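Trainee: Provided below are the primary sequence and the corresponding predicted coordinates.
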Amino acid sequence: MTLVVTGATGHLGRLTIDSLLAAGTPAEEILATGRNPEKLEQLASLGVRTAQASFDDPAALEAVFAGADAVLLISGNELGERVRQHTNAIEAAANVDVGRIVYTSVLGGDPEKLVLAPEHVATEQAILASGLPYTILRNGWYNENYAQTLAQAAETGAVIGSAGNGRVASASRRDYAEAAAAVLAGTGHQNTTYELSGDTAWDQQAFAAVLTEVTGREVTYRDLSSEDHLAALVGAGLDEGTAGFLTALDAGIRDGALELTTGDLSRLIGRPTTPLADTLRELS
């Protein structure tokens, strides 16, 4: 058996490989791919096979995917380029007839609600059009996404945003990695879409309470309009593009894009998901 993990040198990829090994998948059945040769050498020390490949190199992808029983396509991080890059990977997988493709998408898959969703939805459509057996993992928000906010809260005691009363059902990156490993190596997941998120959805006031608990100082959350939030971020030194992206994310949260809780994640990993406070304590 050959299980290919793309993006293996990134955080989620490395944790997925760790999870596969911890669950008993033989190291020689795992093929880790990525662009960073130094990090691939680190993975090779675990006994897994490695191969350097990029989403921009279809020929290299075909060579890596040949003979694979399943390929975990971890979404790329180059916004605006992901549909093209993911399509390269999907076409390469189809050309060598891989057994199944597993893709890390986004919770809900609604391009109208979340600024990140359109590229993921387009990728899902490309997977369906390929005719390959598939599993779609629609990942929700990571607890680790709030590392910078934690540092800001510890320093200032305040957090601003424009998420309103929107809620976020976040979980740890390790939770999502364990689910990816379970689906990649397991059976019964063919042509299935999972909505993966934390067991509990929290709002911004609950977030401030968690920050207060973790930092040991009172943290308050101040909710702004999208326009005032954008102006505050630009005034703090962010460029217009980044500030606009962050306010669009908060608008999606306000509209409920990240609040879905289905229990799929905890069922796949066989335990409750990791609370936000637990992850932030580890980061503090």
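Mentor: Received, thanks.
Trainee: okay, CA-based contacts and neighbour counts for the rest of this
Mentor: OK.
Trainee: can you tell me how far the residue nearest in space to the middle of the chain is from Asn36?
Mentor: Residue closest to the mean C-alpha point of the chain, counted by Cα atoms, centre = their mean, is Asn139 at 5.5 Å. Distance, Asn139 to Asn36, by Cα to Cα, to the nearest Å: 24 Å.
Trainee: likewise for Ala151?
Mentor: Counting by Cα to Cα, the gap from Ala151 to Asn36 is 29 Å.
Trainee: so how far is Thr156 from the residue nearest to the centre of the chain?
Mentor: To Thr156, Asn139 is 31 Å away according to Cα to Cα.
Trainee: which residue ranges form the helices in the stretch 1-150 of the chain?
Mentor: 11-22, 37-44, 58-65, 82-95, 117-130, 147-156 (DSSP state H, counting those that start in this stretch).
Trainee: got TSV for the ones you listed, with distance to Arg174 and mean neighbour count too?
Mentor: Below are the helices of the stretch 1-150 of the chain laid out as TSV (distance: least, Cα to Cα, whole Å; neighbours: other Cα atoms under 10 Å):
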stretch	distance to Arg174	mean neighbour count
helix 11-22	6	20
helix 37-44	17	16
helix 58-65	25	20
helix 82-95	23	21
helix 117-130	21	18
helix 147-156	15	16
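Trainee: of these, which is nearest Leu258?
Mentor: Leu258 sits nearest to helix 117-130 of all the helices of the stretch 1-150 of the chain, at 11.2 Å, using Cα to Cα.
Trainee: what angle do helix 82-95 and the closest one make with each other?
Mentor: Put simply, helix 117-130 runs at 20 degrees to helix 82-95, going by axes from the mean of the first three to the mean of the last three Cα atoms, to 10 degrees.
Trainee: so how far is helix 117-130 from its chain's centroid?
Mentor: Chain-centre distance of helix 117-130: 16 Å, with Cα atoms, centre = their mean, to the nearest Å.
Trainee: now for it, which elements pack on it?
Mentor: Packing partners of helix 117-130 (3 or more Cα pairs under 8 Å, 6 or more residues apart in numbering; DSSP states H and E): helix 82-95, strand 101-106, strand 134-139.
Trainee: adding another structure so you can compare the two:
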Amino acid sequence: MIAITGANGQLGRLVIAALLEKVSADQIIALVRNPDNAADFKAQGIHVRQADYNAPDTLPAALAGVDKLLLISGSEVGQRVPQHKAVIDAAKEAGISLLAYTSILNADKSPLMLAAEHKVTEEMIRESGLPAVILRNGWYNENYTAQTNDITGLGVVAGAVGEGQIASAARRDYAEAAAIVLASAEDHTGKVYELAGSSAFTLAEFAAEIAEQSGKTINYQPMDEQSFKDLLVQVGLPEGFAGALADAEHHASKGWLYDNGLTLEKLLGRKTISLKQSIAEALA
């Protein structure tokens, strides 16, 4: 049995969709906070169990009989370490044969603010002694293309990346990679996969691609980290999250969101979905 935490989330749903192409639905367990919101999984024959990171008492029953577990990192920045620890402890108690964890690119040495909780989680997994594989996901194409329609309206891409390159991939690329690892007969225990896109782009190139596809004039406006954070707060992001994103862009300007190892491409057996395709999908 393969269980997925956060199964109702954007990545979780894509992982399950990819798994359904590799294993039967009755071999998949969708772990969700509220099973009432997972009726479509049940309709497909997928097992649905309640599992709440913030309610450790829900976890033993959720993990009963589970062979492989994908721990998708929590979305509550600042709360993830205790949440992840609860799952790791329950997985150890359940005797999981493989724990896969979605971390961040170069988590062990990344200076990104967002990397800190991932680094601690990886350390907790190692200390637990659980058989584990670490999936260090790079940036998603969607981190940028989700704003495509707003960008075409405003005519500007603002960011603090400078001329740094971002080797992102589509969310469904990372989801498929996770499904491949989980469904594989190969032993992935002890492996750490640095996952990033087959190609990279600068924000100036991102702006130019939107301009070409939309037929509108789109300019790139480089900003310093503080100015970019202030802009994000101005458009409605919480200050803490805005600071984390601005910090990520600042470090991306120094190459921390770039990787050319092509590990994701090799896992998938194909090139990752291009930024060009992701922009086309966003515009459509």
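Mentor: Sure, I can see it. From a predicted model like this one, the values you see are computed outputs, not experimental measurements.
Trainee: closest one to Asp199 of structure 1 among the helices and strands packed on helix 117-130 of structure 1?
Mentor: strand 134-139 (13.0 Å).
Trainee: mean shift between that closest one and structure 2?
Mentor: Superposed on structure 2, strand 134-139 of structure 1 shows a mean distance to its aligned partners of 0.3 Å (mean Cα distance after the TM-score superposition for structure 1).
Trainee: my read is that Ile269 of structure 1 contacts Ala182, right?
Mentor: Yes: if you go by Cα atoms under 8 Å, Ile269 of structure 1 and Ala182 touch, sitting 7.1 Å apart.
Trainee: which residues of structure 1 does stretch 114-132 of structure 2 align to?
Mentor: Here stretch 114-132 of structure 2 aligns to structure 1 at residues 116-134, judged by TM-score structural alignment.
Trainee: can you give me the strands in the stretch 101-250 of structure 2?
Mentor: All strands of the stretch 101-250 of structure 2, identified by DSSP state E, counting those that start in this stretch, fall at 132-137, 156-159, 192-195, 219-222.
Trainee: next up, the contacts around the residue nearest to the centre of structure 1.
Mentor: 104-107, 176, 195-197 (Cα atoms under 8 Å, 6 or more residues apart in numbering).
Trainee: how about a cut-off of 10 Å?
Mentor: The contact partners of Asn139 of structure 1, by Cα atoms under 10 Å, 6 or more residues apart in numbering, come to 103-109, 170-171, 173, 176, 179-180, 194-198, 258, 265.
Trainee: next: Leu69 of structure 2.
Mentor: Residues in contact with Leu69 of structure 2 (Cα under 10 Å, 6+ apart) are 1-5, 29, 31, 63, 87-88, 91, 96-101, 132, 182.
Trainee: for PyMOL, write a command that selects the buried ones of the residues you listed.
Mentor: To isolate the buried members of these in PyMOL, using 16 or more other Cα atoms under 10 Å:
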select buried, resi 1+2+3+4+5+29+31+63+87+88+91+96+98+99+100+101+132+182
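Trainee: so which of the contacts of Leu69 of structure 2 persist in structure 1?
Mentor: Contacts conserved in structure 1 for the contacts of Leu69 of structure 2, using both residues aligned by TM-score structural alignment, their matches' Cα atoms under 10 Å: 1-5, 29, 63, 87-88, 91, 96-101, 132, 182.
Trainee: returning to what we had before: out of the helices and strands packed on helix 117-130 of structure 1, the one nearest Leu46 of structure 1 is which?
Mentor: With Cα to Cα, the closest approach to Leu46 of structure 1 among these belongs to strand 101-106: 22.8 Å.
Trainee: give the aligned range of that closest one in structure 2.
Mentor: On structure 2, the counterpart of strand 101-106 of structure 1 by TM-score structural alignment is residues 99-104.
Trainee: for that stretch, the distance to its chain's centre please.
Mentor: With Cα atoms, centre = their mean, you get 9 Å for stretch 99-104 of structure 2.
Trainee: also stretch 204-220 of structure 1?
Mentor: Here stretch 204-220 of structure 1 shows a centroid-to-chain-centroid distance of 24 Å under the convention Cα atoms, centre = their mean.
Trainee: what residues of that stretch count as buried?
Mentor: Within stretch 204-220 of structure 1, the residues that count as buried by 16+ other Cα under 10 Å are 204-205, 207-212, 214-215, 218-220.
Trainee: swap in stretch 184-201 of structure 1?
Mentor: Buried residues in stretch 184-201 of structure 1 (16+ other Cα under 10 Å): 184-185, 189-190, 193-201.
Trainee: let me know the closest of these to Ser130 of structure 1.
Mentor: Gln190 (14.4 Å).
Trainee: got a list of what that closest one touches?
Mentor: Here Gln190 of structure 1 is in contact with 99-102, 132-136, 183 (Cα under 10 Å, 6+ apart).
Trainee: dump those residues to JSON lines, plus distance to Gly80 of structure 1.
Mentor: Output for those, formatted as JSON lines (distance: Cα to Cα, whole Å):
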{"residue": "Gly99", "distance to Gly80 of structure 1": "28"}
{"residue": "Arg100", "distance to Gly80 of structure 1": "26"}
{"residue": "Ile101", "distance to Gly80 of structure 1": "22"}
{"residue": "Val102", "distance to Gly80 of structure 1": "21"}
{"residue": "Leu132", "distance to Gly80 of structure 1": "25"}
{"residue": "Pro133", "distance to Gly80 of structure 1": "26"}
{"residue": "Tyr134", "distance to Gly80 of structure 1": "24"}
{"residue": "Thr135", "distance to Gly80 of structure 1": "23"}
{"residue": "Ile136", "distance to Gly80 of structure 1": "21"}
{"residue": "Val183", "distance to Gly80 of structure 1": "28"}
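Trainee: of all these, which two lie farthest apart?
Mentor: Leu132 and Val183 (15.7 Å).
Trainee: from what I see, Ala86 of structure 2 and Asp57 are in contact.
Mentor: Yes: with contact defined as Cα atoms under 10 Å, Ala86 of structure 2 counts as touching Asp57 (9.2 Å).
Trainee: find the nearest non-adjacent residue to Glu41 of structure 1, please.
Mentor: Ranked by Cα to Cα, 6 or more residues apart in numbering and with sequence neighbours excluded, the top spatial neighbour of Glu41 of structure 1 is Thr50, at 7.9 Å.
Trainee: what lines up with the one you found in structure 2?
Mentor: Using TM-score structural alignment, Thr50 of structure 1 lines up with Val48 in structure 2.
Trainee: and for its match, the neighbour number?
Mentor: Residues near Val48 of structure 2, counting by other Cα atoms under 10 Å, number 23.
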